[in-house]
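A.B. asks: with the sequence up front, the predicted model follows.
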Amino acid sequence: MKVTQVEFEVSAVKPAQYPDEVLPEIALAGRSNVGKSSLINCLIERKNLARTSSKPGKTQTINFYRINNQMFFADVPGYGFARVSKSIRAAWGKMMEAYFTERKSLKAVIQVVDLRHPPTADDQSMYQFLKYHQLPVVVVATKADKIPKGKWQKYLKVTKETLQIQPKDHLILFSAQTRQGKEELWHLIEEKLELKSPQ
């Protein structure tokens, strides 16, 4: 995908605030501080459109980005951060469940995990939730540049087995620093959305 136009569309906390225009949509979900914003910025070739925060759990809305007037990225709040209150976590859970179960234009979910660490119980719950609702999932293991190349397959095996990734779901090794996996991920996104790159 050649990204020629990107716009921040809206921040939303409820369905009434979602973009009205019906475009195919990809959601990005992951634990706080897992590298999700860096992944988005790498994909859209912008340095800081998706804000990276030094305070995990700061993003509390679903942020929509319009790409090439063809699709939306929906960046959902990070999950699994212990320092926010139970009431906030509960509100996030309800917001995310409403989005994932009711958004008709949602075509697939990119679940972001950190390659350096085995997926957490929250990561496992998220994957199981998405599969329960029959949503196509692409698991992206970020921060590959932090692991020696010779150990990539070992760490990917741990990720795959811990999440119990289903055969039809893809697992992509990714690094926002080196752009490892960027083209492969865009290819899958285009495939799932049946998009064609602008000429």
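C.D. replies: Received it, and whenever you're ready, just let me know what you need. Because the structure is predicted, anything quoted here is derived from the model rather than measured.
A.B. asks: okay, CA-based contacts and neighbour counts for the rest of this
C.D. replies: OK.
A.B. asks: what's in contact with the top helix by length along the chain?
C.D. replies: Longest helix in the chain, counting residues (DSSP state H): helix 86-102. For helix 86-102, the external contacting residues (Cα atoms under 8 Å, 6 or more residues apart in numbering) are 13-15, 60, 76-77, 79, 106, 130, 133.
A.B. asks: contacting residues for the spatially most central residue of the chain?
C.D. replies: The residue lying closest to the centre of the chain (Cα atoms, centre = their mean) is residue 28, at 2.0 Å. Counting by Cα under 8 Å, 6+ apart, residue 28 touches 36, 73-76, 109-112.
A.B. asks: ok, second structure coming up, stack it against the first:
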Amino acid sequence: MKIMNVEFVISAVRPDQYPEDALPEFALAGRSNVGKSSLINKMIMRKGLARTSAQPGKTQQLNYYRVNGRVYLVDFPGYGYAKVSKVQRQQFGTMIETFLGDRKPLRMVLLIVDIRHAPSKDDILMYDWLKHYEIPVCVVTTKADKIPKSQWPKHVKMIKQELGFHPEDRHVLFSSETGLGREELWDLINEVIEETNEEQEETEEVSIE
């Protein structure tokens, strides 16, 4: 996908701060330091727009990035970082649950998992939560460049087994270093947007009739 325009729009913590233009939204969830910001920077081909940090837990709001004026990537706070206070963890949890529970423009959650490691308890909880509330999810196994290509299938199989991965869900292998998976992920996002547009058009036609 050719990136024509990208803008950081807002760091939101409350629903009244969310954008109101109803563009489709794709949220990125994952543990602290799993590489969500690096993934966003690779997706939009902009170095440093999504701020990366060696210090986990830096993202503490919902960061909105508008791409080509047609879609938002929404970066969630990372979860599972021990040095974040209990109060902050509760605040993050409430903020994310509020967003996921009633955000109509949300089209899919990209659950980011480090391919080198088994999913954390928080990863499994997030996946189970998304399935329970029937929120579309794509598991993105990132940092693929950190292990030999020959080990990819074994690690992906392990991650899917630990998550209890559902066959109808999507998976993308990704590397922020090499760009592996970038076009596949954009193709998926565009596919979901087109499917949603078609469903909305059908609903409108039925309403008119």
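C.D. replies: That came through fine. Bear in mind that the values here come from a model prediction, so they are computed numbers and not experimental data.
A.B. asks: picking up where we left off before, among the contacts of residue 28 of structure 1, which one sits closest to residue 178 of structure 1?
C.D. replies: Nearest to residue 178 of structure 1 among the contacts of residue 28 of structure 1 is residue 36, at 15.2 Å by Cα to Cα.
A.B. asks: residue 56 of structure 1 versus that closest one, what's the distance?
C.D. replies: Residue 36 of structure 1 sits 11 Å away from residue 56 of structure 1, going by Cα to Cα, to the nearest Å.
A.B. asks: more crowded one of those two?
C.D. replies: residue 36 (29 against 19; other Cα atoms under 10 Å).
A.B. asks: filter the contacts of residue 28 of structure 1 down to the ones in strands?
C.D. replies: Members of the contacts of residue 28 of structure 1 lying in strands (criterion: DSSP state E): 73-75, 109-112.
A.B. asks: enumerate every residue touching residue 29 of structure 2.
C.D. replies: Neighbours of residue 29 of structure 2 in contact, by Cα under 8 Å, 6+ apart: 36, 75-78, 109-112.
A.B. asks: show me where structure 1 has strands.
C.D. replies: 6-12, 25-30, 62-67, 71-75, 106-114, 137-142, 170-173.
A.B. asks: dump those strands into CSV; add distance to residue 161 of structure 1 as well.
C.D. replies: As requested, the strands of structure 1 are exported to CSV (distance: least, Cα to Cα, whole Å):
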stretch, distance to residue 161 of structure 1
strand 6-12, 34
strand 25-30, 18
strand 62-67, 29
strand 71-75, 26
strand 106-114, 13
strand 137-142, 12
strand 170-173, 11
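A.B. asks: let me see the contact set for the nearest residue to residue 136 of structure 2 once chain neighbours are set aside.
C.D. replies: Among residues not flanking residue 136 of structure 2 along the chain, residue 108 sits closest, at 4.8 Å (Cα to Cα, 6 or more residues apart in numbering). Neighbouring residues of residue 108 of structure 2 by Cα under 8 Å, 6+ apart: 25-27, 135-138.
A.B. asks: ok, 10 Å please
C.D. replies: 24-28, 100, 130, 135-138, 189, 192-193 (Cα atoms under 10 Å, 6 or more residues apart in numbering).
A.B. asks: any idea how far it lies from residue 27 of structure 2?
C.D. replies: According to Cα to Cα, residue 108 of structure 2 stands 7 Å off from residue 27 of structure 2.
A.B. asks: now the common contact residues for those two.
C.D. replies: Between them, residue 108 of structure 2 and residue 27 share these contacting residues under Cα under 10 Å, 6+ apart: 100, 137.
A.B. asks: pull the longest helix from structure 2.
C.D. replies: The longest helix of structure 2 (DSSP H) is helix 182-208.
A.B. asks: which residues do residue 36 and residue 56 of structure 1 both contact?
C.D. replies: Counting by Cα under 10 Å, 6+ apart, the contacts common to residue 36 of structure 1 and residue 56 are 77-78.
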